[in-house]
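Trainee: with the sequence up front, the predicted model follows.
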Amino acid sequence: MSATNPFNHAPTPLPQGFFDLDVGQLAPRLLGKVIRHFYRGLWLSARIIETEAYRREEKGSHASLGLTHSRRALFMPAGTLYMYYARGGDSLNISAAGEGDGVLIKSGYPVVDEISRAESLALMRELNPAADGRPRETRRLCNGQTLLCRSLHLKVPEWNAQQMQPGRLIVEDDGYRPELVIQTTRLGIPLGRDEHLPYRFVDHAYAPFCTRNPLGRTREEGRDYILHHADAAPWKHC
């Protein structure tokens, strides 16, 4: 791919209507889709492998705290980007159909293909080195909401309350489909803030590479998580 032409092998964005879904439907349906950001002449890309749904009426949601300038994106049309700082890093969310509802893009996995080739991966590793300055393992580049944004060079001041832009930042369907989806509780929700709600979704095939593997040795299906066949999933209790 040319490093100067974003429209050489340009990806095709999802239509705006894709995001105009109930948040409980949008969060699992985003699994497997690819985020692509054009930066420094290259498409930086990651497959979405982990999401969390947030409803305005539940206590874990930022929108439950009310409309502010920084949170305005959650009250804007579906598909608007909501970015905020978490533990000193940038985090990416996408608004859904319900006013105040949104999906947190929790983790991704780097994509190398005809659009994002080896040089794109090299730039992602340059942007997101390990704490000691050495190159971070590829499988660990995007396993967390702030690491994902760092690897893709997505920044709050540039993208909060913005729509995605063809040729710059998109979410694409490249044909990949998860076979199994894990549904479980979200991470980092304080006690008393609806921490019990099963609003976290993980592509089973990528479970070892998400923020925290929901299939750990002490965890049991039916008690700690629900396993769905993606094509027939009801997404209950969300």
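Mentor: Okay, I see it. Numbers count the residues shown, from 1 in each chain.
Trainee: contacts, neighbours, all on C-alpha from now
Mentor: Will do.
Trainee: and the residue lying closest to residue 34 once chain neighbours are set aside, how far from residue 64?
Mentor: Spatial nearest neighbour of residue 34, chain neighbours left out: residue 47 (4.3 Å); criterion: C-alpha to C-alpha, 6 or more residues apart in numbering. Distance, residue 47 to residue 64, by C-alpha to C-alpha, to the nearest Å: 29 Å.
Trainee: chain center to stretch 174-190: distance?
Mentor: Computed by C-alpha atoms, centre = their mean, to the nearest Å, the chain-centroid distance of stretch 174-190 equals 10 Å.
Trainee: included below, for side-by-side comparison, is a second structure:
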Amino acid sequence: MLPIDVDTSLYSIVPLAREDLPVDTVELARFMVGKCLVHDSPEGRVSGRIVETEAYPIGDSTSYAYRGLRPYNAALFRAPGHAYMRLVYGASYTINMSSEPEGEGAAVLFRAAEPLDGVPLMTRRRPAVKYADLARGPGRLCAAFAIGPEWDGVDLCGGSSLWIGRLNGDDAPFARVAAAKRIGLSREMHELLRFYEPGSPFVSGPKRLLEPLVR
């Protein structure tokens, strides 16, 4: 683990094409653990390895797409790989990604990331925060990456300055991935739809809720 005042902009990250993404919400949520989120902002690059995701498949009553296509959730009905930005509790934005064939509404939530590039930028955006907590949680992740409502609908596989990728040389289809029940919901919490990298200090939520390794 590097100190937070060191600029670690040394990572080679290869963009993911839409064809690389599994066209299934649960499989995509699992697949994205170990992949990268990158924001090439005017201030500089910020990137991180995604260490925790959450699946909101078709028919899930807690999904933002459950009640069908609306003006506010149109990004969830696009082809896999489009960002959907959501304001939660009136305070924090979260980033979701569309995950099914165009016209079918479903999403993968990016819950937490291990900071890679741009750690000094992240610490300026989230001052007096421990390194492990910079992007540990969906609202914290968006604050550290400086991504908000202006990114709603952006194609994360389309060459924009906000994109997804994998570390160069990492050709494994999956990182070590475990599954757990989702947190912060009042219903549909029983299924193992939260995926994470076991042992990572950057995973959010109470450690007592984590489950055994599944892949």
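Mentor: Nice, I can see it. Everything quoted here is computed from the prediction, not taken from an experiment.
Trainee: picking that back up, count of neighbours near the residue nearest to residue 34 of structure 1?
Mentor: 25 (other C-alpha atoms under 10 Å).
Trainee: counterpart of residue 205 of structure 1 over in structure 2?
Mentor: Correspondence of residue 205 of structure 1 to structure 2, assessed by TM-score structural alignment: residue 199.
Trainee: sec struct for its match, please.
Mentor: Under DSSP: H, G, I helix; E, B strand; the rest coil, residue 199 of structure 2 falls in the coil class.
Trainee: and it, how many neighbours?
Mentor: Neighbours of residue 199 of structure 2 (other C-alpha under 10 Å): 10.
Trainee: kindly report the same for residue 170 of structure 2.
Mentor: Quick note: residue 170 of structure 2 (other C-alpha under 10 Å) scores 13 neighbours.
Trainee: repeat for residue 34 of structure 2
Mentor: Using other C-alpha under 10 Å, residue 34 of structure 2 has 26 other residues around it.
Trainee: please, which helix or strand holds the alignment partner in structure 1 of it?
Mentor: Taking TM-score structural alignment, residue 34 of structure 2 has residue 32 as its aligned residue in structure 1. Assigned by DSSP states H and E, residue 32 of structure 1 falls within no helix or strand.
Trainee: name the nearest residue to residue 32 of structure 1, ignoring sequence neighbours.
Mentor: That would be residue 48: by C-alpha to C-alpha, 6+ apart, it lies 5.3 Å from residue 32 of structure 1.
Trainee: my guess is the one you found contacts residue 35. True?
Mentor: Yes - at 7.1 Å, residue 48 of structure 1 counts as touching residue 35 under the criterion of C-alpha atoms under 8 Å.
Trainee: compare the two (neighbour count), which wins?
Mentor: residue 48 (28 against 25).
Trainee: what about the counterpart of the more buried one in structure 2, which SS state?
Mentor: Counting by TM-score structural alignment, residue 48 of structure 1 corresponds to residue 50 in structure 2. Assigned by three-state DSSP, the conformation of residue 50 of structure 2 is strand.
Trainee: how close does residue 204 of structure 1 sit to residue 182 of structure 1?
Mentor: 6 Å.
Trainee: then residue 42 of structure 1?
Mentor: Residue 42 of structure 1 sits 32 Å away from residue 182 of structure 1, going by C-alpha to C-alpha.
Trainee: over to residue 97 of structure 1?
Mentor: In terms of C-alpha to C-alpha, residue 97 of structure 1 sits 23 Å off from residue 182 of structure 1.
Trainee: before we move on, what about residue 156 of structure 1?
Mentor: In terms of C-alpha to C-alpha, residue 156 of structure 1 sits 29 Å off from residue 182 of structure 1.
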